[in-house]
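**Q** Below are the sequence and a predicted model; questions follow.
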Amino acid sequence: MTQEQDGDDPPDGGWGWMVVLSSFLAQMLQAGTLLATGVLVSELTEHFDSDVAEVSIIFSVAIGLWCLMGPFSSFLVEKYGTRATVSIGAVLSIFGLLISNFATSVYFLWVSYGILVGSGHGMVSTPTFAVLGTYFKRRLGMANSLSLTGMGAGYIAFSPLNQILLENYGWRGWFILIAAINGNLFVCAALIRPIVKKRSKAIRGSNSNRISAIGSRYCEFVANARVFMFILLAECLSTLTYSTIALLIVPFAIDHGITKLSASLLMTVMGIASIVTRLFCGMVLDLKCLTVFRGFIPTLSMWIIGGSLIAFPYAEDYVIMAILCGTLGVAQGVYYPGMWLVVKSVTGPNYTMAVGLVLFCSGIGNVSGPPFAGVLYDNTHSFKLPFLSIGLAGVLSGLLYLGIVLKVQSRKVLPCRRGHRKIPSESNKIMYDVFESSITTGTPV
């Protein structure tokens, strides 16, 4: 079932809150299945007698494809709809988890878990998040924040749960039980009721022309997305840090004499801080009094993340580790709601395509991050260089976001949402004033 609307303004509520719930559940399952899995590294490394770098590839491929599937997932949404795309992704994810139970080598898991599970969740991620842009305008900040709290909830629930399942059922049993839990992705698909805008018959084309139209929109969008390209680069660097946090912090704590369960609880601390911050952030992001500051949220949060990661290898006490994890969670809780508002304000009606491209670049960072950190650790047998490297990547990402905001506010660039190539004349200066406001409010021009 779909919901139709006559105008261009989203309903800003109604069934949209059920769609937010769907997105929340999808984010939670993705975090629990792909991100809160640091406890699996030592188990698989010991069982298959492999290097940390080899085992890290399993998760880097999964997390990478989770994001790299973004553009393809966006295309499927345009062609077949949101609900069908999410359902296909659920089937792939569950199937990959089930056959991972029969793994005989790390290379088997590269395919079963890395490729199948990662691709499945990649087909779920883009539509369940991008659909919020069709349901919300004025309350988009709140909707995004509530949705993204699912990631923190996933850390909270699955970090200790994964450890308990491993201790009681082994890693093979873990794959079977997580596959059953992933069956809730079908619930996520059922809750989505996409909005279909009413169109006259005159503007409705044939199916062949409409596929053609999707390709043309992608090409036109990419050709004019000058500011957006720097957002993609900054997001690539930011996910270089995100993808390695869980895979470094838990083994680091275990290496310093912390029990496995206590080490996994560090991710829970991060998750609690993230979810609380995102709830608070959702309440204030839509306030007009914060208009001036919203564009700088990604910069500040990435600098905090980078600084915390650089300081982490010098933490010898569990309490200090927990404080740093809490700081990371707070910064993560602020970053994504603010970043997606910037993306929405820059791309406007091209938001669904933008989400897919952002997730694709996130995949680049996710694929390269864990093996890069694993190679550094295997060659130095120390956590200092991996933490320092990914921390600097976070700092650089913050610098790029700062440059993006300053460039936009200088009015020397064009909003790629409009598809213009030339700087408009002085008579069009009003459009720039409106756009400059939208970059901080997240309100479509």
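**A** Yep, it's here. Numbers count the residues shown, from 1 in each chain.
**Q** Going by C-alpha atoms from here, please, whenever you check contacts or count neighbours.
**A** Will do.
**Q** Report the central residue of the protein.
**A** Centrality entry for the chain: nearest residue to the mean C-alpha point is Leu359, 6.5 Å, by CA atoms, centre = their mean.
**Q** Glu4: which element?
**A** For Glu4, the host element (DSSP states H and E) is strand 3-5.
**Q** now swap in Phe102 and tell me
**A** Following DSSP H and E, one finds Phe102 outside all helices and strands.
**Q** Okay, the closest residue to Ala103 other than its chain neighbours and Phe186: tell me how far apart.
**A** Among residues not flanking Ala103 along the chain, Leu109 sits closest, at 6.2 Å (CA to CA, 6 or more residues apart in numbering). According to CA to CA, to the nearest Å, Leu109 stands 24 Å off from Phe186.
**Q** And Leu146, by the same measure?
**A** In this view, Leu146 and Phe186 are 20 Å apart by CA to CA.
**Q** Between those two, point out the one with more neighbours.
**A** Per other CA atoms under 10 Å, whichever of Leu146 and Phe186 has more neighbours is Leu146, with 24 against 18.
**Q** The more buried one - nearest residue in space that isn't next to it in sequence?
**A** Sequence neighbours aside, Leu279 is the residue nearest to Leu146 in space, at 6.3 Å (criterion: CA to CA, 6+ apart).
**Q** okay, now the one to match up with it:
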Amino acid sequence: MNWGYLVVMSGFIMYTLFYGVLYNYNLLNIEFKHHFNASATRTALPGSIAIMSSGVSASVVTYIYQVIGHRKTICIGVALSSLGLLATSFLHDIQVVCITYGVMFGLGCAFMHLPFVGVTSCYFKGRYLTRVLCFQFVGASVGLSLAPCIEWLYRRYSWRVALRIIAVLLTVIGLPCTAVATGNRSQEEEHINEDSKDTKTVVEKSRKQTSSLFRYMTLMRTFNYIISMPAFLLMSVSVAFSYISLGIYLENASLNTSSISLILSLMGAGDIVGRLSISFGSMHVPLSLTVQYILVIITTAGFTVAIPFSTTRASLIAVLTGLGMTRGILFAAVVSAAIDVAPTALSAEGLAMMYVFFGTGTFLAPYVTDNIYDKTGSYKLGIFVCVGTYILAAALFTIGHIYKRYTNRSNMHNELIETKFESVPMDETTEQPV
């Protein structure tokens, strides 16, 4: 158990470093826009591709670390991330940056993230696992709060030198943390042996009878799932704006980079509050997880629509800090929400497909918000589009939730009727109730 806590602390440090850089792309986007003299859409693409790569590759990365082990997979992640940032620092073409930063660095984050979740689950179980994973993921929010430090590096050394410094830090700090990330085989076997024989028999039988393709085809025929997955795509378009292009919006609002980094840091603090509140407080709210998620989406839309109307610095800070809090809740609960909308037997497939839809929406974000900015010279219309996508996502989740409740009630009603008729004694000769 003591080694398990060391794994948790190592994961927290890794999330702080890797996702602190990934989610603070707002600052790098400003640097790219000035240096490459490119459109907002083109400079936003590396950040959107990076976030997309870190999510869409979930299934592949999970398979890889199950084959070669946690530690080797995390080492690959450290190498990809460091080399991606290092290569980016020497480039003069924003399109190539989409590969080095977008693909390489994004995949590196995925190769770090998922194996750490896997190795942590070797030492903790049940509610303890939920708590320690929550603590690890808060590291990403702490990384967001380090925006002033990243901005200082950009301002003091230029973004090229800063990326080289960060690449070295990821290697020097990441490799020792990787050495800690080793799963205990005996504990993995112990967790497996704790499952009942009946459960293992059912799982093995179901795996033999249904192929992976068949399970995904079954999932895509489920109405509740079909109506909910586009909601994840729409929501990710809006969330991506706050991680990628919000910095340029603030710069257009006559704020300098120091003020922008401070606001982003406050959003990171709000992110921490949001993650912790949903992780430890959702179970005490007398509403289903899906309903809570819908309410948070609507609240996030409210903070988003208030951005263009926040004309003073104080009001802008208040609105964006609130947006950071609700954004943190959305990110912390997105996994549980994806599992909740999928059929129970297909929760793993539902989670994998959620990452695909969420990543696709992130990739499309620059073509929505930043493209509008390039054509109109203002992000206001793009922000209102984000509000619309939030509301539409909430509407789709609501439809799916109502349909699922209606289906569950119908199934329960049918089961009660079947039970009632089965309990009535029958005359074997006349086949009529006695």
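**A** Structure received. Model, not experiment: these values are computed from the prediction.
**Q** need the helices for the stretch 201-350 of the first structure, in chain order.
**A** 207-224, 226-255, 260-284, 297-311, 318-347 (DSSP state H, counting those that start in this stretch).
**Q** Of all those, which one is nearest Ser42 of the first structure?
**A** Nearest to Ser42 of the first structure, of all the helices of the stretch 201-350 of the first structure, is helix 226-255, at 7.7 Å by CA to CA.
**Q** Could you give me the buried positions within the closest one?
**A** Neighbour counts over helix 226-255 of the first structure (16 or more other CA atoms under 10 Å) mark 227-254 as buried.
**Q** In the first structure, which residues correspond to the one helix or strand His35 of the second structure maps to?
**A** Element membership for His35 of the second structure, per DSSP H and E: helix 25-36. Helix 25-36 of the second structure corresponds to residues 37-48 of the first structure when matched by TM-score structural alignment.
**Q** Show me which residues of that stretch are buried.
**A** Going by neighbour count (16+ other CA under 10 Å), the buried part of stretch 37-48 of the first structure is 37-42, 44-45.
**Q** Identify the residue of the first structure aligned to Pro366 of the second structure.
**A** When the first structure is aligned by TM-score structural alignment, Pro366 of the second structure is paired with Pro370.
**Q** same question, Lys72 of the second structure
**A** The equivalent of Lys72 of the second structure in the first structure is Ala84 (alignment by TM-score structural alignment).
**Q** ok, residues contacting whichever strand or helix holds its match?
**A** Here Ala84 of the first structure sits within helix 82-100, counting by DSSP H and E. With contact meaning CA atoms under 8 Å, 6 or more residues apart in numbering, helix 82-100 of the first structure is reached by 73, 76-77, 108-109, 112-113, 116-124, 127-128, 131, 172, 175-176, 178-180, 182-183, 185-186, 188-190, 192-194.
**Q** do that again at 7 Å, thanks
**A** When contacts are defined by CA atoms under 7 Å, 6 or more residues apart in numbering, helix 82-100 of the first structure is touched by residues 76-77, 109, 112-113, 116-117, 120-121, 123-124, 127, 175-176, 179, 182-183, 185-186, 189-190, 192, 194.
**Q** what does stretch 424-440 of the first structure give?
**A** For stretch 424-440 of the first structure, the external contacting residues (CA under 7 Å, 6+ apart) are 291-292, 294-295, 342, 345-346, 408-409, 411, 444-445.
**Q** Narrow those residues to just the buried residues.
**A** Buried members of those, scored by 16+ other CA under 10 Å, are 291, 294-295, 342, 345-346, 408-409, 444-445.
**Q** I'd like those written out as CSV, with distance to Ile94 of the first structure added.
**A** Shown next, in CSV, are these (distance: CA to CA, whole Å):
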residue, distance to Ile94 of the first structure
Thr291, 43
Arg294, 38
Gly295, 39
Val342, 34
Ser345, 35
Val346, 36
Val408, 43
Gln409, 46
Pro444, 37
Val445, 41
